[in-house]
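Engineer: okay, sequence plus prediction incoming.
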Amino acid sequence: MHLRWHYAGIVIVGGTVGTALRELLSLVVPDLNGVALVILGINVVGAFLLGALLETLSRSGPDEGRRRRLRLLLGTGVLGGFTTYSTLATGTALLLTNGRPTAATLYAVATLLVGAVATFLGIVVAANRHRRRFDPGSGTRAETGSRRGADTSTDNRNRPDTSDTAGGR
């Protein structure tokens, strides 16, 4: 795959916004006893949002056109700039350097574990939201990305082919 400059521009714009949001929050929220809890919060929220975003986009159709641009702008750009595992590593190293190995370990492990759980929860929330929104049996309208307004109650794409077993139809 070769570099597409307009995609790089989308990521740069998103990354600038995400980085600015992170910097603003880190300036407003003080550290607690030398631990940057705001970075923990940023990474956890970012992990949740990234899980939800990617699940939503993947359920909407193939990664092309508008969905690809949204993934690059919001996922790679904004959320990539917003979250920061390099600052997590630096904060952990500073805690170790300052003779606080327990705090360093808890900070690093909590960020990674809670971040993984947050990603999973983001995926689950987005999947459930999609299911409720597009399930024909739920009484809501049935529409998806490129098939907007299509009646999915007759959609046979995910059903087995039984034409040979129904009396030779």
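Structural biologist: Great, that's in hand.

Engineer: from here on, contacts and neighbour counts on C-alpha atoms
Structural biologist: OK.

Engineer: what segments of the chain are helices?
Structural biologist: Assigned by DSSP state H, the chain shows helices spanning 5-28, 37-60, 65-70, 80-82, 85-97, 101-134.

Engineer: which residues are in contact with stretch 10-25?
Structural biologist: 38, 42, 69, 72-74, 76-83 (Cα atoms under 8 Å, 6 or more residues apart in numbering).

Engineer: in that stretch, which residues are buried?
Structural biologist: By neighbour count on 16 or more other Cα atoms under 10 Å, the buried set for stretch 10-25 is 10-19, 21-22, 25.

Engineer: count of residues packed around residue 1?
Structural biologist: Residue 1: 3 surrounding residues under other Cα atoms under 10 Å.

Engineer: comparison target, given below:
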Amino acid sequence: MRARTERGASPRPVHLRPGAVALVAAGGALGTLARSGVTAAVGAGTAWPLATTVENLTGAAALGLLLGVLGRRTETPRVRAARLALGTGVLGGYTTYSALAVEVQRLAAGGEPLLGVAYGVVSVVAGVLAALAGVVVGGGRTGGRSPRDRDAADAPEAAP
């Protein structure tokens, strides 16, 4: 007989739970629609893939912000659902690092290898910095304490 966890739920990994998959799928659909809207608004422009750059950098910042905010909370089913729906789903569908790879190859094959390399390096470095800024803005600077340590430190002390 399989062991049960709280509330009778099976110990099935999150990525195999139908509800979690549905959250990611619904969020991904919304994120993809948002990316399409940004692409239409920004347009093609120059040789530099501006729409993809905007999508990836704003998505990285938003993901950092989300993780900064959620990282301050104890992992509960609601926090996990928010992380899956918004982080993995919406922002996973919104950002498009696969397009970045294709665009780097397109630039290099199209006679612009230095522009392709510059685009790839700038996108990745700026994406990491945008995510870090999002974490800081989201309050994710916790002095290295885990959520459990923060919860214990913030709890009122017991009277002697």
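Structural biologist: Received it, and whenever you're ready, just let me know what you need. Keep in mind that this is a model prediction, so the values were computed, not measured.

Engineer: turn the contacts of stretch 10-25 of structure 1 into TSV, including neighbour count and distance to residue 101 of structure 1.
Structural biologist: TSV is the format used below for the contacts of stretch 10-25 of structure 1 (neighbours: other Cα atoms under 10 Å; distance: Cα to Cα, whole Å):
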residue	neighbour count	distance to residue 101 of structure 1
38	18	20
42	21	22
69	17	42
72	23	37
73	24	37
74	24	35
76	20	32
77	24	33
78	27	32
79	28	29
80	23	28
81	24	28
82	26	26
83	24	23
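
Engineer: residue 40 of structure 2 maps to what in structure 1?
Structural biologist: Aligned by TM-score structural alignment, residue 40 of structure 2 pairs with residue 27 of structure 1.

Engineer: can you report how many residues neighbour that match?
Structural biologist: By the measure other Cα under 10 Å, the count of residues near residue 27 of structure 1 is 11.

Engineer: can you check residue 100 of structure 1 too?
Structural biologist: Residue 100 of structure 1: 14 neighbours (other Cα under 10 Å).

Engineer: in structure 1, what stretch matches stretch 77-97 of structure 2?
Structural biologist: Matched against structure 1 by TM-score structural alignment, stretch 77-97 of structure 2 falls on residues 65-85.

Engineer: that stretch spans what distance, first to last residue?
Structural biologist: 30 Å (Cα to Cα, to the nearest Å).

Engineer: so which residue is dead centre in structure 2?
Structural biologist: Per Cα atoms, centre = their mean, the C-alpha nearest to the average position across structure 2 is that of residue 63, at 3.7 Å.

Engineer: who's in contact with the aligned residue in structure 1 for that one?
Structural biologist: Matched by TM-score structural alignment, residue 63 of structure 2 corresponds to residue 50 in structure 1. The neighbours of residue 50 of structure 1, taking Cα under 8 Å, 6+ apart as the test, are 75, 79, 119, 122.
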